[in-house]
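Peer 1: A predicted structure for the sequence below; I have some questions about it.
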Amino acid sequence: MGTADTTPLLLNNNNLQEGGGGDLQGKAVAVARAFGTESKRLWKIAGPAILTAICQYSLGALTQTFAGFVGDLELAAVSVENSVVAGLAFGVMLGMGSALETLCGQAYGAGQVRMLGVYMQRSWVILLVTACLLVPVYVFSPPILELAGETTEISEAAGKFAIKMLPQLFAYALNFPIQKFLQAQRKVLVMTWVSAIVLVIHVVFSWLLMLKLGWGLTGAAIVLNTSWWLIVIGQLLYIFVTTSDGAWSGFSWLAFADLWGFVKLSLASAVMLCLEFWYLMVLVVVTGRLSNPLIPVDAISICMNITGWDAMIAIGFNAAISVRVSNELGAGNAQTAKFSVVVVSVTSMAIGVVIMAVVFATRDYFPYLFTNSEAVAEETTKLGILLGFTVLLNSLQPVLSGVAIGAGWQWLVAYINIGCYYIVGLPAGILMGFTFDLGVMGIWGGMIAGICLQTAILIIVTSMTNWNKEASEAETRVKRWGGAAADQH
């Protein structure tokens, strides 16, 4: 039916009986063989996707690290800009671009390869307009941050840095559609190589401009903006030169067709992912309302830096399972899609347990990688227990979100996120942090409760899914979005 590969060892009764006469040992061998086969397919996507995500996240994270050696105020400014202002833009852009994961993935699985380039161009149009709408957030970030509870000193410093980071906003608008376009075709190694080369350049010039030449945050902005645009240019050159095996056939007026329908799906994706991204972003903002917030903000920012690094692994699996589910549903392989979800969930959770153990073991030491301040390091160490539980939860939650994107459940998950994060988790955090006077520990602890509830609900939803019905809906979606337009192309 399409180009997506199919799992040769589906877990049905006939296959489970192969090689073991139907006994328990034979079934275990069949399950292990099927698990290994699907793992290889997932890792071919997840491995490069994880490396790409780590490299791209490292651009901002390493800038934040260098800022910590410039000064405490500079660290707070970059942390707040990264997590709040750029974090808001990142969430919106990634969310809007994630509509392509559903459409490109299912179209590729159904063999409608030519439509991928058109979808990417439609997403560019929508995201560039969105970037223009977000410019005032950067320009007026100081009063916005003060209104949210940050101190005047931190807000003004972060606002000055935000203005300098406007070029990054428009790089986001082009980058995320490009990534989803390439991921749907499993061309993830290209993104990895481009991102890795840019990261090396970024480290060298960040050290040179920020520390050696003493340009501080001005140097940080120059290097960070340039790095993101180098990633965009490198990926575009690959697409234009190779035509991506027919998925790119040049610019087309079809990019402006059916824009409203595309906007609606993009908005659903944006709402779903933004509610997740903003949740931890709010943690930094709420912490800023504590008395004497500079030390707690720096400490929580370091912890968010660690969760961000850890989240890159989960985002890699998020991309992999989104591609696998969308490709297989587009090709009509419901049981393969279902089994992919099981394999990636088990794998990601196992990795999460290992990372949690590492955090617990090193919580007295890792803060000094980010700061010279003894007070900030001590506060960060106290938060190490909560950090460990957060990275464990974050190993599974983004994977389940990837399943939702691959299957096209964006609005459902958006409603779940509103209830769990903003009706349960955030109020619980504020109650524990301020009313019970538990400070940043209480704020973060309450918000972890929201993540636990959301993860539990997504597990239930995924386990109760009728995958045959999802495959049928994917076929309908591909015909509705791609059929007539593909014929015109």
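Peer 2: Perfect, I can see it now.

Peer 1: contacts and neighbour counts: CA atoms only from here.
Peer 2: Noted.

Peer 1: what comes up buried for the helix or strand hosting residue 274?
Peer 2: With secondary structure defined by DSSP states H and E, residue 274 is part of helix 259-287. The neighbour-count check on helix 259-287 (16 or more other CA atoms under 10 Å) flags 262-263, 265-287 as buried.

Peer 1: does anything pack onto that helix? Which helices or strands?
Peer 2: helix 86-97, helix 99-109, helix 115-139, helix 141-148, helix 294-330, helix 410-417, helix 439-463 (3 or more CA pairs under 8 Å, 6 or more residues apart in numbering; DSSP states H and E).

Peer 1: run the chain-centre distance for it.
Peer 2: 11 Å (CA atoms, centre = their mean, to the nearest Å).

Peer 1: and what of stretch 438-454?
Peer 2: The gap between where stretch 438-454 is centred and where its chain is centred comes out at 21 Å by CA atoms, centre = their mean.

Peer 1: so how far is residue 397 from the residue nearest the centre of the chain?
Peer 2: Closest to where the C-alpha atoms of the chain average out (CA atoms, centre = their mean) is residue 315, at 4.9 Å. Distance from residue 315 to residue 397, counting by CA to CA, to the nearest Å: 10 Å.

Peer 1: and residue 137, how many residues sit next to it?
Peer 2: 19 (other CA atoms under 10 Å).

Peer 1: ok, it touching residue 85?
Peer 2: Yes. Counting by CA atoms under 8 Å, residue 137 touches residue 85, with 7.3 Å between them.

Peer 1: identify the residue nearest residue 272 in space, chain neighbours excluded?
Peer 2: Counting by CA to CA, 6 or more residues apart in numbering, residue 272 lies nearest to residue 414, which is 4.2 Å off, once chain neighbours are set aside.

Peer 1: one more: residue 309?
Peer 2: residue 54 (6.5 Å).

Peer 1: let me see the contact set for that neighbour.
Peer 2: 309, 312, 313 (CA atoms under 8 Å, 6 or more residues apart in numbering).

Peer 1: wait, the second one touches residue 50, no?
Peer 2: Pointing back at residue 312 there. Yes. Residue 312 lies in contact with residue 50 (CA under 8 Å); the separation is 5.9 Å.

Peer 1: adding another structure so you can compare the two:
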Amino acid sequence: MDEEIQERLLNSGQEGDLKGRICQEWKKIWRVALPSVISRVTSFSAILVTQSFIGHISSVDLAGYALVQTLIVRFVNGILLGMSSATETLCGQAFGAKQYHMMGIFLQRSWFVDLITLTILLPVFFFATPIFKLLGEEETIAKAAGYISLWFILFCYALVFSLTIQMYLQAQQKNMVVAWLSVMQLVIHVPLSWLFVRVLDFGIAGAMGSLCVSSWLVVFGEFIYIFGGWCGDSWKGFNVAALKDIFPVVKLSISSGLMICLELWYYAILVLVAGYMKNAEVSISAFSVCINITGWEFMICLGLLGAACVRVANELGRGDAKAVRFSIKVLLSTSVALGILFWILCLVFGKKIGYMFSNDENVAQRVSDLSVLLAFSMLFNSIYPVFSGVAVGAGLQATVAIINGVCFYLIGLPVGLFLGYVTDLQVKGLWIGLLCGVTTLTLALSFMMWRISWDEEVLKASARLKRWYLKTPDEANKATDPA
């Protein structure tokens, strides 16, 4: 209570001091964003390290890995990440409203929903080879992809827990432990991959086995942190109450899943289309390298997305619409500055990026040809995730899902296909279409944020929390106590 009073006095004292208010908001943002950025970048780096080791085994296995990681894993990860974002909305608003015990219940509901969802999706991994053959990919690449896809099953089950726990912890600003565990994952993953691939010569099994081991180490560390008592206010143990009101959560989760999936599937479709172009092996490898580079930057932007979600959800839970608007302005300014930095770095080092992932001169040259387009993609990729985070914090995932579908599939994809095939620009044409989709999405979300009435969103958040609120045992005892 003392901290709350102190914060209110500090904010009131800074009402006329814009610089002071920006500094305070910036600290709140990075308290959530920095651990999230560290954890997402290091986790994604583990995937890229695996890609790098596989790329130096053979170009066919690299193309197979690119297909699985960019198509199947992005497909599944998009669903899991999207459905898990319901946890961000609910936990963030519950924390803002000081309904701490509900956060643990929301976490358990998300585990239940996500585990069932992933189990339903398992046939996609088991039948990867015939799926890719049916889609017209070369037989050697399809067989390599089929073998690699089986290893990704363990990895994706680890994602169910790591994604939801990270969102649960960052809602209460305790996600620094996730950052440390993710750093530990990368520190272990690199030498373990080197040992399995280079020293013991386990090949693909060694590279993928290392990824699975390091991923589950993070999950076990998170379990120890939560069950060990470091989340005493929000984790009250397993509770059958988590199975109540499951269908409204599923509905919100599906909206969240569509919002993320429509974006990630778009990139997956482009990689698939690249496989039908001239010199498919080089096209797939080069395109996936560029997408993974933007994905690396996107992991940083997802940190800001998480911060946007937490800040908006917390302030909506507290009922402060003015604080929501101010937080969005600071978040957007920070994101644009980061985008400009990555834009400059990509223009400067674009010619050398391809050699990080392959020894093949053709792949490296194709990546170099895309470097300018890649730079502008990274600029726009830094902006729209903030708007998506704001939407998740407010529970507006369904609206963003519609916007994603229009911008990516009715604008970006047709433009990319036309330029790639009709004008014979090949992979470069696909990337121009991608850039058109991202640019349109950024403009559309900007307009949406401008039109939102945050006072109305405060009332909606309050109604949602009241509808799903479950009494603590102490509150239930007081209600039944005749005294």
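Peer 2: Thanks, I have the structure now. These numbers come from a predicted model, not from an experiment.

Peer 1: need the TM-score from the superposition.
Peer 2: After superposition, the two chains reach a TM-score of 0.94 (TM-score structural alignment, normalised by the length of the second structure), with 475 aligned residues with a CA RMSD of 2.0 Å.

Peer 1: how close does whatever residue of the second structure lines up with the residue nearest to residue 309 of the first structure get to residue 300 of the second structure?
Peer 2: If you follow residue 54 of the first structure across to the second structure using TM-score structural alignment, you land on residue 41. Residue 41 of the second structure sits 6 Å away from residue 300 of the second structure, going by CA to CA.

Peer 1: tell me the secondary structure at residue 111 of the first structure.
Peer 2: Here residue 111 of the first structure is coil, with the state taken from DSSP: H, G, I helix; E, B strand; the rest coil.

Peer 1: that one touches residue 3, doesn't it?
Peer 2: Yes. Residue 111 of the first structure lies in contact with residue 3 (CA under 8 Å); the separation is 5.4 Å.

Peer 1: not counting its neighbours along the chain, what's nearest residue 384 of the first structure?
Peer 2: Nearest residue to residue 384 of the first structure, sequence neighbours excluded (CA to CA, 6+ apart): residue 363, at 5.4 Å.

Peer 1: try residue 246 of the second structure
Peer 2: residue 109 (7.0 Å).

Peer 1: contact partners for the one you found?
Peer 2: Residue 109 of the second structure neighbours (CA under 8 Å, 6+ apart): 242, 243, 246, 249.

Peer 1: repeat that for residue 383 of the second structure.
Peer 2: Counted by CA under 8 Å, 6+ apart, residue 383 of the second structure has contacts 332, 335, 336, 339, 442.

Peer 1: what's the closest of those residues to residue 148 of the second structure?
Peer 2: residue 339 (33.4 Å; CA to CA).

Peer 1: what sits closest to the aligned residue in the first structure for the closest one if chain neighbours are left out?
Peer 2: Aligned counterpart of residue 339 of the second structure in the first structure: residue 352 (TM-score structural alignment). In space, and not counting its chain neighbours, residue 352 of the first structure is closest to residue 392: 4.7 Å by CA to CA, 6+ apart.

Peer 1: could you do residue 438 of the first structure as well?
Peer 2: residue 432 (5.9 Å).

Peer 1: what's the match for that neighbour in the second structure?
Peer 2: Using TM-score structural alignment, the partner of residue 432 of the first structure in the second structure is residue 419.

Peer 1: residues in contact with that match?
Peer 2: With contacts defined as CA under 8 Å, 6+ apart, residue 419 of the second structure is in contact with 425, 426, 429, 430, 432, 433.

Peer 1: pipe those into CSV and attach neighbour count and distance to residue 82 of the second structure per row.
Peer 2: CSV is the format used below for those (neighbours: other CA atoms under 10 Å; distance: CA to CA, whole Å):
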residue, neighbour count, distance to residue 82 of the second structure
425, 16, 33
426, 21, 31
429, 21, 29
430, 26, 25
432, 23, 26
433, 23, 24
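
Peer 1: and these, which is closest to residue 407 of the second structure?
Peer 2: Nearest member of those to residue 407 of the second structure, counting by CA to CA, is residue 433, at 10.5 Å.

Peer 1: just checking, residue 37 of the second structure touches residue 299?
Peer 2: Yes. Here residue 37 of the second structure reaches residue 299: they are 6.5 Å apart, a contact under CA under 8 Å.

Peer 1: overlap in contacts of these two?
Peer 2: What both residue 37 of the second structure and residue 299 touch, as defined by CA under 8 Å, 6+ apart, is an empty set.

Peer 1: count of neighbours near the equivalent of residue 221 of the second structure over in the first structure?
Peer 2: Under the alignment (TM-score structural alignment), residue 221 of the second structure pairs with residue 234 in the first structure. The number of residues packed near residue 234 of the first structure is 17, by other CA under 10 Å.

Peer 1: now swap in residue 150 of the second structure and tell me
Peer 2: Residue 150 of the second structure is flanked by 18 other residues according to other CA under 10 Å.

Peer 1: what strand or helix carries it?
Peer 2: Judged by DSSP H and E, residue 150 of the second structure forms part of helix 139-171.

Peer 1: that's all I had, so thanks and see you.
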